[in-house]
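Engineer: take a look and give me a structure for this.
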Amino acid sequence: MPLIAALSFPAAGSAQGFALSGRVLKIEGPDSAALSGFRVVLHGITVESGAPLESTLTDPAGRYRLRVRSPDSSAVYVVSVLYKGVAYFTAPVSAPEQEEIRLEPILVYDTSSVRPQIELSQRHLVVRRREDRRGRRVLEILVLANRGRLTRIAPDTSRPVWQTQLPKGALGLEVGESDLSYEAVYRRGNAVAVAAPIPPGEKQILLSYFLPGDRLELTLDQPVARLNLLAEDSAARLVAGPLQNLGIQDLEGIGFARFAGNGLAPGSEVILQFDTGGLSPAAWWWLVVALAGVVLLTVLVRHWPSGESSQRSLELQLRAIEAALTRSPDKLAPEELQAYRRRKAELEQLLRRSGKEPS
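Structural biologist: Next comes the predicted model:
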């Protein structure tokens, strides 16, 4: 479950509680079958903590019904089921005005440690100007795709499910709001690795690290369907690599040199040379605020949408920003408040373009 889902969402709720119902289905090739007699667990999650609230067994049709008896307007609720050692979750919901929410089915899969191959469908790198002696901060979004019908698991505890190389000389690694638990994403040498099972579908991972020196050197160790580079340096130039120079992109009033390419092969080398000018203070708007990952994800989704996954991400981002505006507007600086309101309007417009009215 993405970390963004753990933010507090405002909701009216009902003093009498509400019910969550749905089904658990096992995917078998092109077909699905009801998963009967499996325990499903209701979890309540707030910013401070999370705990199981209730559980039940699925009926012969794979159906379940769980009740939130004392709704908390600051919490979100998810339902989970454990199948062959892998936990599967519903999308998070907050306390509704109606008495029952019908959730999307929980889909579970058989597992394999050898297939399908996990694809790197998108890789976005945003390189800021030099901050301090550590160099330039890089914010990177990886989009992993499991296009098979099995959940990919690690072959053993010493090897990850998936990994890819970081740019040469990258320093540190922090994991932000992602579709996988931050404990399951770690540094392995000069690579970022994933230990968690990866079920069918797409998973986004948000990373942050520092890049010393005045160039980015990245050698791809696997195919990348889409690679985007944004550098806060109008003088940045592409020294090597099968990328197209797309000129200067204006994002929130800041100019970024943009380079992009599709269908990159393993072994491709990308070298980006930066201007060797002096230090520049970091802009506050996405490095300082708590919803930094939300802002950048929105920017990237705006320029490179990816279907239903992006729409779901937009909805979660909108709810998170609404929570910040509703619950603690007095804690935001005037410029932050203005930026959040502007972003809220942009998200609502993006959802309308995707054919879904903001709730």
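Engineer: when you work out contacts or count neighbours from here on, use the C-alpha atoms and nothing else.
Structural biologist: OK.
Engineer: contacts for the helix or strand residue 131 falls within?
Structural biologist: Taking DSSP states H and E as the definition, residue 131 sits inside strand 119-132. With Cα atoms under 8 Å, 6 or more residues apart in numbering as the test, strand 119-132 has contacts from 136-146, 222-233, 278-282.
Engineer: repeat that with 6 Å
Structural biologist: 136-145, 224-232, 279-281 (Cα atoms under 6 Å, 6 or more residues apart in numbering).
Engineer: which of these are buried?
Structural biologist: Neighbour-count burial (16 or more other Cα atoms under 10 Å) applied to those gives 136-145, 224-232.
Engineer: how about the strand holding residue 131: buried residues?
Structural biologist: 119-131.
Engineer: next secondary structure element downstream of that strand?
Structural biologist: With DSSP H and E, the next secondary element past strand 119-132 is strand 135-146.
Engineer: distance from the chain centre to that next one, please.
Structural biologist: The chain centre lies 10 Å from the centre of strand 135-146; the measure is Cα atoms, centre = their mean, to the nearest Å.
Engineer: same deal with stretch 228-239?
Structural biologist: Centroid separation between stretch 228-239 and its chain, computed with Cα atoms, centre = their mean, is 24 Å.
Engineer: now the terminal residues of it, how far apart.
Structural biologist: Terminal residues of stretch 228-239 lie 16 Å apart, using Cα to Cα, to the nearest Å.
Engineer: contacts made by that stretch with the rest, please.
Structural biologist: So stretch 228-239 is contacted by 124-129, 256-260, 271-275 (Cα under 6 Å, 6+ apart).
Engineer: how much does the one helix or strand residue 300 maps to deviate in direction from strand 119-132?
Structural biologist: Following DSSP H and E, one finds residue 300 within helix 292-303. Counting by axes from the mean of the first three to the mean of the last three Cα atoms, to 10 degrees, helix 292-303 lies at 120 degrees to strand 119-132.
Engineer: to check against the first, give me the structure of this:
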Amino acid sequence: MRPGAEVMEPVAGVWTTLHRVGPDSAGPLDSARTDARGRYSFAYRRTGSSDAVYFVSATHGGVTYFTVPLAFSNVSGDPAEIVVFDTTSGRVPTTIRGRHMIISATNSSGMRAVTEVFEISNDSTVTLVSPGPSSAPTFATLLPKNARDAKVDQGDFSAEAVTFTDGRVRVVAPLPPGVKQLAYSYALPAGDFPLSVPAQAPIDVYEVLIEEPRGTVSGAGLEEQPAATAGGRTFRRFLAQEVPLNAVAVIDIPPPQRTWSPTFLILFTVAVGSLMMLALARAYRRK
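Structural biologist: As a prediction, the model looks like this:
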């Protein structure tokens, strides 16, 4: 099915494929084209591991779409329905439904781990595609100047679909209608704060979490909320809604407090003790 002018319309001649993915094996099981009414059918038996997942894919306009995992051997109706969309490389209305930043405490190398999550909504009825790797991306945002070791985290885009070059994060994967999540992380030197983060598009919900209790976040309408706890770690939480284009959030985290190693303290104590003994000896000789 695909969106029509007023109702969903059947799509004939689309290749559909039944897949099985399990701990013992994975791969396609069967394939067939949809009929004139956009219908498909497969006869299959569940075999092997009970943890195996079965689902159907359909490719339309060079983009592949999937059903939800098939919970039973006999599946029909909504769980088996696949909605496909026509494609475009032109402009489509998109919205940043949410942006989340998580800044961790400084590690032993003097770096802070930063995780960013975007919830990107394609508000049209067509899938946005990039004509090629060197063409305009389907989504892009800024990467801090000194960001290191950038990598894609678990979300709706694979590592192959995202690039980190020239101070920008670029997505080249298709962006179908609906909301998709982009998650990535990188490391920043502790000395790069305060960090200014401009909004390159309006943001419905903006959230910043910082692990450093002495840190502050200002600008872009961000206001502090009750602290959040995750994995035994506590984060100060700042939240804003309806953030306008070009608003700037400033994340100010002071450098880590210097701590002295036990070895240094021992050497320091010995040195001070030696100086005191030397001073006492000189005073004794004067007598």
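Engineer: ok, how many other residues are close to residue 213 of structure 1?
Structural biologist: 16 (other Cα atoms under 10 Å).
Engineer: quick one: map it onto structure 2.
Structural biologist: Under the alignment (TM-score structural alignment), residue 213 of structure 1 maps onto residue 190 of structure 2.
Engineer: show me the contacts for its match.
Structural biologist: 110, 111, 112.
Engineer: now the residue nearest to the spatial centre of structure 2: how far from residue 159 of structure 2?
Structural biologist: Structure 2 has residue 183 as the residue nearest its centroid, 0.6 Å off, counting by Cα atoms, centre = their mean. For residue 183 of structure 2, the distance to residue 159 of structure 2 (Cα to Cα) stands at 10 Å.
Engineer: give me the distance between residue 286 of structure 2 and residue 128 of structure 2.
Structural biologist: Look at residue 286 of structure 2 and residue 128 of structure 2: by Cα to Cα, they are 90 Å apart.
Engineer: these two touch, right, residue 178 of structure 2 and residue 122?
Structural biologist: Yes. Judged on Cα atoms under 6 Å, residue 178 of structure 2 makes contact with residue 122 at a distance of 5.3 Å.
Engineer: more crowded one of those two?
Structural biologist: Under the neighbour definition other Cα under 10 Å, residue 178 of structure 2 and residue 122 were set side by side, and residue 122 has more, 19 against 14.
Engineer: that one pairs with which position in structure 1?
Structural biologist: Per TM-score structural alignment, residue 122 of structure 2 is aligned with residue 146.
Engineer: quick one, what contacts the residue nearest to that match when sequence neighbours are not counted?
Structural biologist: Nearest residue to residue 146 of structure 1, sequence neighbours excluded (Cα to Cα, 6 or more residues apart in numbering): residue 200, at 4.6 Å. With contacts defined as Cα under 6 Å, 6+ apart, the neighbours of residue 200 of structure 1 are 146, 147, 148.
Engineer: against residue 130 of structure 2, how distant is the counterpart of residue 224 of structure 1 in structure 2?
Structural biologist: Superposed on structure 2 with TM-score structural alignment, residue 224 of structure 1 falls opposite residue 203. Per Cα to Cα, residue 203 of structure 2 is found 23 Å from residue 130 of structure 2.
Engineer: what residues does the nearest residue to residue 104 of structure 1 once chain neighbours are set aside make contact with?
Structural biologist: Computed as Cα to Cα, 6+ apart, the closest residue to residue 104 of structure 1 that is not its neighbour in sequence is residue 22, at 6.4 Å. Counting by Cα under 6 Å, 6+ apart, residue 22 of structure 1 touches 63, 64, 102, 103, 105.
Engineer: what's the answer for residue 144 of structure 1, then?
Structural biologist: So residue 144 of structure 1 contacts 119, 120, 121, 202, 203 (Cα under 6 Å, 6+ apart).
Engineer: let's see it at 8 Å
Structural biologist: Taking Cα under 8 Å, 6+ apart, one finds 118, 119, 120, 121, 122, 202, 203, 204 in contact with residue 144 of structure 1.
Engineer: what lines up with the fifth one in structure 2?
Structural biologist: Translated: residue 122 of structure 1. Checking TM-score structural alignment: residue 122 of structure 1 goes with residue 98.
Engineer: can you check residue 246 of structure 1 too?
Structural biologist: Taking TM-score structural alignment, the alignment pairs residue 246 of structure 1 with residue 225 from structure 2.
Engineer: after superposition, how close is the helix or strand containing its match to structure 1?
Structural biologist: When elements are assigned from DSSP H and E, residue 225 of structure 2 belongs to strand 223-230. The superposed strand 223-230 of structure 2 is, by mean Cα distance after the TM-score superposition for structure 1, a mean 2.8 Å from where its aligned residues fall in structure 1.
Engineer: which elements pack onto the helix or strand following that strand?
Structural biologist: Heading C-terminal from strand 223-230 of structure 2, the first helix or strand you meet, by DSSP H and E, is strand 233-243. Using 3 or more Cα pairs under 8 Å, 6 or more residues apart in numbering; DSSP states H and E, the elements in contact with strand 233-243 of structure 2 are strand 203-210, strand 223-230.
Engineer: what residues sit buried inside the helix or strand following the first one?
Structural biologist: When you say that, I think you mean strand 203-210 of structure 2. Going down the chain from strand 203-210 of structure 2, the next helix or strand is strand 216-218, by DSSP H and E. For strand 216-218 of structure 2, a neighbour-count test (16+ other Cα under 10 Å) marks 216, 217 as buried.
Engineer: so where do the strands sit in the stretch 151-287 of structure 2?
Structural biologist: Per DSSP state E, counting those that start in this stretch, the stretch 151-287 of structure 2 carries strands over the ranges 162-165, 168-171, 178-189, 195-198, 203-210, 216-218, 223-230, 233-243, 248-252.
Engineer: if I pick the match of residue 122 of structure 2, what's in contact with it?
Structural biologist: 116, 117, 118, 119, 152, 198, 199, 200, 201, 202.
Engineer: among those, which one sits closest to residue 287 of structure 1?
Structural biologist: Closest approach to residue 287 of structure 1 among the contacts of residue 146 of structure 1 (Cα to Cα): residue 202, at 25.6 Å.
Engineer: over to the aligned residue in structure 2 for residue 169 of structure 1. Which of the three states is it?
Structural biologist: Residue 169 of structure 1 maps onto residue 146 in structure 2, with residues paired by TM-score structural alignment. Secondary structure, DSSP: H, G, I helix; E, B strand; the rest coil: residue 146 of structure 2 is coil.
Engineer: state the distance from the closest residue in space to residue 146 of structure 2 that isn't next to it in sequence to residue 120 of structure 2.
Structural biologist: Closest residue to residue 146 of structure 2 apart from its sequence neighbours, by Cα to Cα, 6+ apart: residue 188 at 6.3 Å. Residue 188 of structure 2 is 24 Å from residue 120 of structure 2, where distance means Cα to Cα.
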